[in-house]
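for reference, the sequence and a predicted model appear below.
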Amino acid sequence: MPQHDFDVIILTDSRYINPSAPGAYVQNVLTEDRIVKEALQGYGLKVERKDWADPDFNWSTTKAVLFRTTWDYFNRFDEFKSWMENTSPKTHFINSEELIRWNMDKRYLDDLSREGISVIPTRYLNRGNGMSVHEIHKITGWKDTVIKPTVGGAGRHTYRIGQQNIDTVAQKLESVMLEEDFMLQPFQESVITSGEWSFVFFGETFSHAVLKRAKPGDFRVQDDFGGTVHEYTPRQNEIQFAHRALQACPNLPAYARVDMVLNNSGELAVSELELIEPELWFRLKPDAAQLLAEEVVKHIS
């Protein structure tokens, strides 16, 4: 058996390695990674945090890498893919490389739909195909929509489109759409009226849920845009719906976040399935880190 210096490396990005004066946002990252690290160490594991892009670290010296706060990967996507190709033969990925590659591109929503999971209707615009924002609206007949890249996060290049701003958004995205694939969805009114729920699972076990709300006048629930997070006690049918989405994955994730809303017909629908580097709000429920640690142990034992 090969000798390893570490059992688990918790993956983050350079902004969260020894920040000089962390504000509240960065402090949440540090706090949650500390909670996870301590839970893993409670199993006697040797654990460290590293920037995924650290050029000096030898990834073969750790049994596993746990993707946590690699929140710059979608801005460095080609670099991240190359890093994965070079690193995956050297260590074990948690979640698995198959799941990460599947979950990178939001076309996975089509796979969920084929498995009978209700998702938000989506049309895809491949980069450089010449189809404009105006044309895809004419094809779908959708009047109030949201457009965003198929690979992305933190609300990057995400816009709500209506008749009053379609020309402006089309102009903003014209050059970007030559370089990236995009997706268009009808806007779901419940995002404003009810918010978006996130359900956190570790393996088959449901852990906790939160309700995310956009600030008044916005539709983006991310805290980057003033969104707020609230503890939420879910109904059993909501947990069951989220669990069915989990079972539609290519394999069972060690950790997963199922984001869902009420669609415009008033039914539950998956908005996103986060399997790479989701925020899991351990600061709201520190005990959940124990469930994650149990799953990590299963994957490396």
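Happy to help now that I have it. Note that the structure is a prediction, hence the values are computed from the model and not measured.

rest of the way, CA atoms for contacts and neighbours
Will do.

what about the strands in the protein?
Counting by DSSP state E, the chain has strands at residues 6-12, 47-51, 62-67, 92-94, 123-125, 145-149, 159-161, 182-186, 196-202, 205-213, 228-232, 255-262, 268-274.

just send those strands back as JSON lines, with mean neighbour count and distance to Val296 too.
What follows is the strands of the chain, written out as JSON lines (neighbours: other Cα atoms under 10 Å; distance: least, Cα to Cα, whole Å):
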{"stretch": "strand 6-12", "mean neighbour count": "22", "distance to Val296": "9"}
{"stretch": "strand 47-51", "mean neighbour count": "18", "distance to Val296": "12"}
{"stretch": "strand 62-67", "mean neighbour count": "23", "distance to Val296": "8"}
{"stretch": "strand 92-94", "mean neighbour count": "22", "distance to Val296": "7"}
{"stretch": "strand 123-125", "mean neighbour count": "19", "distance to Val296": "35"}
{"stretch": "strand 145-149", "mean neighbour count": "20", "distance to Val296": "31"}
{"stretch": "strand 159-161", "mean neighbour count": "20", "distance to Val296": "37"}
{"stretch": "strand 182-186", "mean neighbour count": "22", "distance to Val296": "33"}
{"stretch": "strand 196-202", "mean neighbour count": "24", "distance to Val296": "10"}
{"stretch": "strand 205-213", "mean neighbour count": "20", "distance to Val296": "14"}
{"stretch": "strand 228-232", "mean neighbour count": "15", "distance to Val296": "25"}
{"stretch": "strand 255-262", "mean neighbour count": "24", "distance to Val296": "9"}
{"stretch": "strand 268-274", "mean neighbour count": "21", "distance to Val296": "17"}
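
adding distance to Phe80, write those out as a markdown table.
Output for the strands of the chain, formatted as a markdown table (distance: least, Cα to Cα, whole Å):
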| stretch | distance to Phe80 |
| --- | --- |
| strand 6-12 | 12 |
| strand 47-51 | 12 |
| strand 62-67 | 12 |
| strand 92-94 | 14 |
| strand 123-125 | 23 |
| strand 145-149 | 17 |
| strand 159-161 | 25 |
| strand 182-186 | 19 |
| strand 196-202 | 25 |
| strand 205-213 | 28 |
| strand 228-232 | 29 |
| strand 255-262 | 20 |
| strand 268-274 | 17 |
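
quick one: the top helix by length along the chain to chain centroid distance?
Scanning the chain for the longest helix, with DSSP state H as the assignment, gives helix 24-41. Centroid displacement of helix 24-41 relative to its chain, using Cα atoms, centre = their mean, to the nearest Å, is 18 Å.

that helix packs against which elements?
Here helix 24-41 touches strand 47-51, helix 288-300, going by 3 or more Cα pairs under 8 Å, 6 or more residues apart in numbering; DSSP states H and E.

with distance to Glu32 added, can I get these in JSON lines?
Shown next, in JSON lines, are the helices and strands packed on helix 24-41 (distance: least, Cα to Cα, whole Å):
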{"stretch": "strand 47-51", "distance to Glu32": "12"}
{"stretch": "helix 288-300", "distance to Glu32": "9"}
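
second structure for comparison follows:
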Amino acid sequence: MGPRIDLLMPVAGSHYDAVATDLAEPFRAAFAAAGMTLTPRPWDLGPGDGDATLALFAWGYHFDVARWDAMLTAWPANRPLFNPPALLAWNTRKTYLLELAAAGVPIVPSHFGHADAGSIAAAFKAFDCDELVVKPQISAGSHQTVRVRRGDAVDPLDDAILQPFLPAIAKEGELSLFAIGGHFSHAARKVATGGDFRIQPQFGGRFTRYD
């Protein structure tokens, strides 16, 4: 019997559950072809008894950040988790963008803080743009992510990120680069459809291989 891999999935019954289950099927087949058993496991159950764990579909953590943080903190050192718990914890809060910028990595201009009428007006002025994107610092799947035009009313949001809207996102999509073992593996292009700017499957977004 080959290696047994636990695949972290959304909490059972959540609105991400069905989408993730469908997307996970090709992975199960590919792992089986390589002699490995891939077993779905809701992330809120914590570590399973597999030889390793893949956090590929651990969606919905932003709805229960305290439990997510606690799980990562308590993750047993003898049960490999990919990516490692410390990296997943760092990636949970989009304030990691500040660290990347400090290290010289180009990022979209960003304001971190409370989103309200005053901060949004200041962001329009600072970024010299006609549209903004406002989203929580802890979010996934475009949850509570809104596109704002000058004069639009926006619900106040604590711990937000304000960024200029980049038209290329809606027209060309975005690229995700994947590295395995520190080496580039492949890239995927994510494109929105139907006039939306959100590229996730639940909004009709399409993912294709990018060569």
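That came through, no problem. Predicted model only: the values in this text are computed from it and were never measured.

TM-score of the superposed pair?
Once the chains are laid over each other, their TM-score by TM-score structural alignment, normalised by the length of structure 2 reads 0.81; 207 aligned residues with a Cα RMSD of 3.1 Å.

I'd say Thr233 of structure 1 and Ala209 touch.
Yes. Thr233 of structure 1 is in contact with Ala209 according to Cα atoms under 8 Å; the separation is 6.8 Å.

closest one to Pro216 of structure 1 among the helices and strands packed on helix 24-41 of structure 1?
helix 288-300 (30.7 Å; Cα to Cα).

what's the angle from that closest one to strand 6-12?
130 degrees (axes from the mean of the first three to the mean of the last three Cα atoms, to 10 degrees).

of the strands of structure 1, which is nearest Ala288 of structure 1?
strand 205-213 (6.4 Å).

residues contacting Thr39 of structure 2?
Arg4, Ile5, Asp6, Leu7, Arg28 (Cα atoms under 8 Å, 6 or more residues apart in numbering).

dump these to JSON lines, plus distance to Gly46 of structure 2.
Listed next are the contacts of Thr39 of structure 2 as JSON lines, based on distance: Cα to Cα, whole Å:
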{"residue": "Arg4", "distance to Gly46 of structure 2": "16"}
{"residue": "Ile5", "distance to Gly46 of structure 2": "14"}
{"residue": "Asp6", "distance to Gly46 of structure 2": "10"}
{"residue": "Leu7", "distance to Gly46 of structure 2": "11"}
{"residue": "Arg28", "distance to Gly46 of structure 2": "20"}
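
which of those are conserved in structure 1?
Here is what carries over to structure 1 from these, by both residues aligned by TM-score structural alignment, their matches' Cα atoms under 8 Å: Ile5, Asp6, Leu7.

gap between the most centrally placed residue in structure 2 and Arg150 of structure 2?
With distances taken as Cα atoms, centre = their mean, Ala140 lies nearest the centre of structure 2, 4.5 Å away. To Arg150 of structure 2, Ala140 of structure 2 is 25 Å away according to Cα to Cα, to the nearest Å.

how about Phe82 of structure 2?
Per Cα to Cα, Phe82 of structure 2 is found 42 Å from Arg150 of structure 2.

sorry, back to before: which residue in structure 1 aligns with the residue nearest to the centre of structure 2?
Counting by TM-score structural alignment, Ala140 of structure 2 corresponds to Gly153 in structure 1.

now its match. Nearest residue, chain neighbours left out?
Phe74 (6.8 Å; Cα to Cα, 6 or more residues apart in numbering).

ok, now which ones touch that neighbour?
By Cα under 8 Å, 6+ apart, Phe74 of structure 1 lies in contact with Val151, Gly152, Gly153.

what does it correspond to in structure 2?
Match for Phe74 of structure 1 (TM-score structural alignment): His62.

and Leu100 of structure 2, what's its match in structure 1?
In structure 1, Leu100 of structure 2 lands on Leu112 (TM-score structural alignment).

and for Ser110 of structure 2?
Match for Ser110 of structure 2 (TM-score structural alignment): Thr122.

tally of neighbours for its match?
For Thr122 of structure 1, the neighbour count with other Cα atoms under 10 Å is 17.

please name the residues that touch the closest residue to it other than its chain neighbours.
Closest residue to Thr122 of structure 1 apart from its sequence neighbours, by Cα to Cα, 6+ apart: Gln185 at 4.8 Å. Counting by Cα under 8 Å, 6+ apart, Gln185 of structure 1 touches Ile120, Pro121, Thr122, Arg123, Thr145, Val146, Ile147.

can you tell me what Gln185 of structure 1 aligns to in structure 2?
Residue correspondence to structure 2 (TM-score structural alignment): Gln185 of structure 1 is matched to Gln163.

repeat that for His230 of structure 1.
That one, His230 of structure 1, aligns with Thr208 by TM-score structural alignment.

Asp218 of structure 1 -> structure 2?
With TM-score structural alignment as the criterion, Asp218 of structure 1 matches Asp196.

do you know how far that match is from Trp68 of structure 2?
Distance from Asp196 of structure 2 to Trp68 of structure 2, counting by Cα to Cα: 29 Å.

what's the burial count for the closest residue to Gly46 of structure 2 other than its chain neighbours?
Once flanking residues are discounted, Gly46 of structure 2 sits nearest to Met71: 6.2 Å by Cα to Cα, 6+ apart. A total of 18 residues lie near Met71 of structure 2 under the criterion other Cα under 10 Å.

Met71 of structure 2 against Ala58, yeah?
No. Counting by Cα under 8 Å, Met71 of structure 2 stays clear of Ala58, with 11.9 Å between them.

okay, and the common contacts of the two?
Common neighbours of Met71 of structure 2 and Ala58 (Cα under 8 Å, 6+ apart) do not exist.

more neighbours: which of Asp196 and Trp68 of structure 2?
Using other Cα under 10 Å as the criterion, Asp196 of structure 2 and Trp68 rank with Trp68 on top: 20 against 15.

residues touching the more buried one, list them.
By Cα under 8 Å, 6+ apart, the contact set of Trp68 of structure 2 is Asp44, Tyr61.

any figure for the gap between it and Thr92 of structure 2?
According to Cα to Cα, Trp68 of structure 2 and Thr92 of structure 2 sit 9 Å apart.

any common contacting residues for those two?
Common neighbours of Trp68 of structure 2 and Thr92 (Cα under 8 Å, 6+ apart) do not exist.
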